[in-house]
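*Asks:* Predicted model, plus sequence, below.
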Amino acid sequence: MKRVLVAGASGGIGAACVRALRTAGCVVSGVDRPEADLGEPGVAERVVADAVSRHGGLDGVVHAIGMSGRRLGDGPLEHCADEAWETLLQVNLTSAMWLLRAAIPALRECGGGSIAIVGSALARARVDADFHTVAYAVSKSALEALARVAAQECAPYGIRVNVAAAGLVDTPMARRALTDDRIGGRLGALMPLTGRAAHPGEVADVVSWLLSDSSRLVTGAVIPADGGWAR
C-alpha cells in the first residue's frame, strides 16, 4: 500500500488525483491552500513531515499546483507584467522545487518512490493568440527541466520523477477558454484525439500510472496527457 502526498488536492486535477490514487489502493494525504501554501518558505518541509508522521513514511508525491496569470497581466512577452511573471514562477515552479527538495529525503528513507508533476502542453505547444501567456508557458517548461534534473539525481536512490503534461482540462482554471466560442471551435484541431477538453480524471489516470509499479522503468519523462495537442 503506497503512501502518497498530493499537493493541490482541493480541486481540479489535484482532487481527481486523490480519488484515482485512493481507488488504486493508496493512502493519500492531500494539502492545498489556504491551510498549506507551498509557495511560502518552510511550508513544504512541514507538509512532508506531517504526511510521514501520519502514515509512517512516504512512497509517492504529486505536485498538482498551478495557476493562470492572465488576471495579473500575463500575455505576450512584450506585454507580460512583472507581477504575473513573479507570481507564476513562484506558484507554479518554486513550489515544486521546494516540495521535491523536502520530499526526496523522506522517499529515500523509505527505499525509493515516485514523484509526478502535473505540467502543461503549453510548455511545448506553438504560441498562438488564444494561449499566448509567456509566464505560464515558461513556468511549465521549467517544471520539465526540474523533473529531468531531479530524475538524474534521484535515480541511484530508486526515486523516479516524471511530468504528466495536460492539455485543456475542464477545471475552474480553464473556464475562460472553455467559455470562449472561438476556442471551442478549435478543440477538434487542438486536441484531435478527443475533440474536447479532457476530464480531470483522465489526467489523474496518467498520474496514477506514474505513481504505480507499472511505470517502474520510467523516469525523467514528459508524458503527454493532452489529446494530441503538443505534437
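*Replies:* Right, received. Where do you want to start? Values in this document were obtained by computation on a predicted structure and should not be read as measured data.
*Asks:* going forward, measure contacts and count neighbours with C-alpha atoms only.
*Replies:* OK.
*Asks:* All the strands of this protein, residue numbers only.
*Replies:* For the chain, the strands defined by DSSP state E cover 3-7, 27-31, 60-63, 113-120, 159-166, 222-225.
*Asks:* how about the helices of this protein, start to end?
*Replies:* Assigned by DSSP state H, the helices in the chain fall at 12-23, 43-55, 82-88, 95-109, 134-154, 175-178, 181-190, 200-211.
*Asks:* nearest to residue 64, of those?
*Replies:* helix 12-23 (5.2 Å; CA to CA).
*Asks:* what does that closest one contact?
*Replies:* Helix 12-23 is contacted from outside by 6-9, 27-28, 30, 64-65, 170-172, 200-201, 203-205, 207-208, using CA atoms under 8 Å, 6 or more residues apart in numbering.
*Asks:* Kindly supply the ChimeraX command isolating those of those that are buried.
*Replies:* Of the contacts of helix 12-23, the buried ones can be selected in ChimeraX as follows, counting by 16 or more other CA atoms under 10 Å:
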select :6,7,8,9,27,28,30,64,65,170,200,201,203,204,205,207,208
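*Asks:* before we go on, here's another structure to hold up against the first:
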Amino acid sequence: MELIFQNQVALVTGGSFGIGRAAAIAFAQRGAKVAVADWIKDEENTTLERINEAGSEGIFIQCDVSKHADVKKLIDQTIATFGRLDCTFNKAGIEGIIAPTHECTEENWDKTIAINLKGVWLGMKYELTHMLLLGKGVIVNCASVVGLTGFKGLPAYVVSKHGLVGLTKTAALEYANAGIRINAVCPGVIHTAMIDRITGRDNEVEKQYTVMEPISRMGDPKEVAEAVVWLCSDAASFVTGHAMTVDGGFTAG
C-alpha cells in the first residue's frame, strides 16, 4: 500500500470502534502516525495494535468531545507527541434514543447535539487554529445520509447531522484560501455497533435496514474509511465543501 501520508499525523475521534477504528488503521497503513481519541477506552487496545501492525505509531487519548477542556487537551497532546497535525477525521458521535419528535426528551436532544454537532465544532476550532499556523491541513467530518434527508425516530440525530453538513460547508468557504480543505462523509447503513444497537441484532429488523440499500447489503466500515483517506489525500486536492455519500445508493432514489 502506497505510503501517501508518510511523515504526516492524523487524528481520529471516535477511533476505538467501528468506522473510526477502520479510518485510524487506514491512515496508519498509508504511513501516518495516528492519534486515536474516544470517550470509551478500548481495553484491548485493538486500534493501537492494528496501527502498530501496520508499521506506524499511535497514541490513545481519552476525550469527551462535548467538553471544551477535553478537546483542547486532545489537540495539545497530539501536537506535543507528534509535533504536528495534518489530517483529522471527526468521527465521534452517538445515535441517541430512538423516539418520534414529540417523545424526544430534552436530555436526549441536548446530549446528541452536544456530542454530534458541538463536539465537531470544538474539534475544528482547535484543529483549525493549528492548521492555520502550519499553513495547510485537511478535515473530514462524519455526517450521515440522514444529514441530507429525513429519517423517522431520530430527530436529534438527524438535526445534528444536517447541522454538521452546514458547518462543513461554511468552514470550507472560510478557509479555502488558507490551504485547508474541509469535507464531510455521509455514510449509509454501515454494519457497526450502532446498527446492532438499533436493530437489537434481530435478523428481521436487520433485513429492514438492508432493504433500504439499493446495493442490497449494509456497508463495511472499511468502505467509509477508504473515502475518508481519499478526501485527505492529494488526490482530492480540488475537493472542499463536499458532503460525500458513501451509502450504497441510499440517497439516489
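*Replies:* Right, received. Where do you want to start? Note that the coordinates shown come from a computational prediction; the quantities given were computed from them, not determined experimentally.
*Asks:* what TM-score comes out when they're superposed?
*Replies:* Once superposed, the chains reach a TM-score of 0.92 (TM-score structural alignment, normalised by the length of structure 1), with 224 aligned residues with a CA RMSD of 1.5 Å.
*Asks:* still on that earlier bit, would CSV of the helices of structure 1 with distance to residue 164 of structure 1 be doable?
*Replies:* Output for these, formatted as CSV (distance: least, CA to CA, whole Å):
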stretch, distance to residue 164 of structure 1
helix 12-23, 11
helix 43-55, 21
helix 82-88, 19
helix 95-109, 14
helix 134-154, 9
helix 175-178, 20
helix 181-190, 18
helix 200-211, 6
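*Asks:* In structure 2, what sits opposite residue 200 of structure 1 in the alignment?
*Replies:* The equivalent of residue 200 of structure 1 in structure 2 is residue 221 (alignment by TM-score structural alignment).
*Asks:* Its match contacts residue 193, correct?
*Replies:* No. Between residue 221 of structure 2 and residue 193 there is no contact under CA atoms under 8 Å: 10.6 Å.
*Asks:* what's the counterpart of residue 122 of structure 2 in structure 1?
*Replies:* In structure 1, the residue matched to residue 122 of structure 2 (TM-score structural alignment) is residue 98.
*Asks:* Same check on residue 141 of structure 2?
*Replies:* By TM-score structural alignment, residue 141 of structure 2 lines up with residue 117.
*Asks:* Identify the residues contacting the spatially most central residue of structure 1.
*Replies:* Closest residue to the average C-alpha location of structure 1: residue 118 at 1.9 Å, with CA atoms, centre = their mean. Contact partners of residue 118 of structure 1, counting by CA under 8 Å, 6+ apart, are 62-65, 163-166, 207.
*Asks:* switch the cut-off to 7 Å
*Replies:* Going by CA atoms under 7 Å, 6 or more residues apart in numbering, residue 118 of structure 1 touches 63-64, 163-166.
*Asks:* same thing with residue 138 of structure 1?
*Replies:* Residue 138 of structure 1 neighbours (CA under 7 Å, 6+ apart): residue 123.
*Asks:* Quick one: map it onto structure 2.
*Replies:* Using TM-score structural alignment, the equivalent of residue 138 of structure 1 in structure 2 is residue 159.
*Asks:* Residue 193 of structure 2 versus that match, what's the distance?
*Replies:* 21 Å (CA to CA, to the nearest Å).
*Asks:* still on that earlier bit, any chance of a markdown table for the strands of structure 1, columns distance to residue 190 of structure 1?
*Replies:* Listed next are the strands of structure 1 as a markdown table, based on distance: least, CA to CA, whole Å:
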| stretch | distance to residue 190 of structure 1 |
| --- | --- |
| strand 3-7 | 28 |
| strand 27-31 | 32 |
| strand 60-63 | 25 |
| strand 113-120 | 13 |
| strand 159-166 | 12 |
| strand 222-225 | 13 |
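*Asks:* Which one of those strands lies nearest to residue 231 of structure 1?
*Replies:* Closest to residue 231 of structure 1 of these, according to CA to CA: strand 222-225, at 9.2 Å.
*Asks:* tell me what that closest one is packed against?
*Replies:* Contacts defined by 3 or more CA pairs under 7 Å, 6 or more residues apart in numbering; DSSP states H and E place strand 222-225 of structure 1 against strand 159-166.
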